[in-house]
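J.: I would like to see how this sequence folds:
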Amino acid sequence: MAEDGQEDLEERRKRLANELGALRKGQGGENGKKAETSANDRREMSKGLKLSSEFMAAIFVGFMIGFLLDKFAGTGPWGMIGFLLLGFGAGVLNVLRSVGYVAEPEDRLKKDGK
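T.: Next up, the predicted model:
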């Protein structure tokens, strides 16, 4: 009786090993897809960080130019407000150009044939 239990246990172990091997082969394709998706996620994340840093840099440069103009020319907050708005506009334009909604000036000239 102890032998029957051992044989039965050995048979079940082999069957489970075969099933596990089949499952691992099936997951091999999914791991490749997960790695590809992960690479795409990282690529999109880096693109988003690039766009946000360009946007924030444009606003910061506009702010600093306006602040320095106000400090040296004594124009009050108007230089800072004006250049802050210009920086915001420049940041939006940079993001739109990077995404592809607005063509680069050189590309527009080539299309017009000038």
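J.: CA atoms for contacts and neighbours, from now on please.
T.: Noted.
J.: start to end distance for stretch 96-105?
T.: End-to-end distance for stretch 96-105: 13 Å, by CA to CA, to the nearest Å.
J.: Could you also give me the structure for this next sequence, so I can compare it with the first?
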Amino acid sequence: MTDDRDDGLEERRKRLSADLADRRAEDAAESKRGAQSEESRKGMALGFKLSSEFISAVAVGALLGYMLDRFAGTAPWGMIVLLLLGFCAGVLNVLRAVGMVAPPPSMQKRSDRNGK
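T.: So this is what the prediction gives:
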């Protein structure tokens, strides 16, 4: 009688340990998927940030060029020059955000003061 009971408990313990191992494997896979999706969200956020900085710089350059042409009567030269300057500013902002170009010295001095 006790042998049957011990065998039943042993079988139940093995089954529970197998279920626990399966659950741990599922949890590990879920945490891996969560980490991958977090990296994907970070990359998407960076992409939206960079594209919005670039587009806004070009749009501001075009708007200022249009306004210069409208009020000074320099059509189309103000638009062309300021649109190109906006494009260059957008590229520079993107390169700074990615870390390919250092921030201007005035910004570095401010960050040094804040860090101390």
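J.: With both chains overlaid, what TM-score comes out?
T.: Laid over one another, the chains give 0.74 as their TM-score (TM-score structural alignment, normalised by the length of structure 1), with 96 aligned residues with a CA RMSD of 2.3 Å.
J.: how about Met100 of structure 2, secondary structure?
T.: coil (DSSP: H, G, I helix; E, B strand; the rest coil).
J.: tell me, what residue is most central in structure 1?
T.: Nearest residue to the geometric centre of structure 1 (CA atoms, centre = their mean): Met45, 1.8 Å.
J.: Strands of structure 2, start to end?
T.: Applying DSSP state E to structure 2 gives no strands.
J.: quick check: longest helix of it.
T.: The longest helix of structure 2 (DSSP state H) is helix 2-72.
J.: before we move on, back to that, how far away is the residue nearest to the centre of structure 1 from Phe60 of structure 1?
T.: Met45 of structure 1 sits 22 Å away from Phe60 of structure 1, going by CA to CA.
J.: same question, Gly21 of structure 1
T.: Counting by CA to CA, the separation of Gly21 of structure 1 from Phe60 of structure 1 is 57 Å.
J.: More neighbours: which of the two?
T.: Higher neighbour count among Gly21 of structure 1 and Phe60: Phe60, with 17 against 12, using other CA atoms under 10 Å.
J.: ok, that one - contacts?
T.: For Phe60 of structure 1, the contact set (CA atoms under 8 Å, 6 or more residues apart in numbering) comprises Leu84, Gly87.
J.: so what's Leu92 of structure 2 up against?
T.: Contacts here follow CA under 8 Å, 6+ apart; on that basis Leu92 of structure 2 touches Val101.
J.: any idea how far it is from Leu85 of structure 2?
T.: 10 Å.
J.: before we move on, what about Leu16 of structure 2?
T.: From Leu16 of structure 2 across to Leu85 of structure 2, the span is 68 Å (CA to CA).
J.: What of Arg41 of structure 2?
T.: 32 Å.
J.: Compare neighbour counts for those two and give me the winner.
T.: Neighbour tally, Arg41 of structure 2 and Leu85, criterion other CA under 10 Å: the higher count belongs to Leu85, 18 against 12.
J.: doesn't Leu63 make contact with that one?
T.: No: the pair Leu85 of structure 2 and Leu63 does not pass the contact test of CA atoms under 8 Å, sitting 11.8 Å apart.
J.: Pull up the overlap in contacts between these two.
T.: With CA under 8 Å, 6+ apart, Leu85 of structure 2 and Leu63 have no common neighbours.
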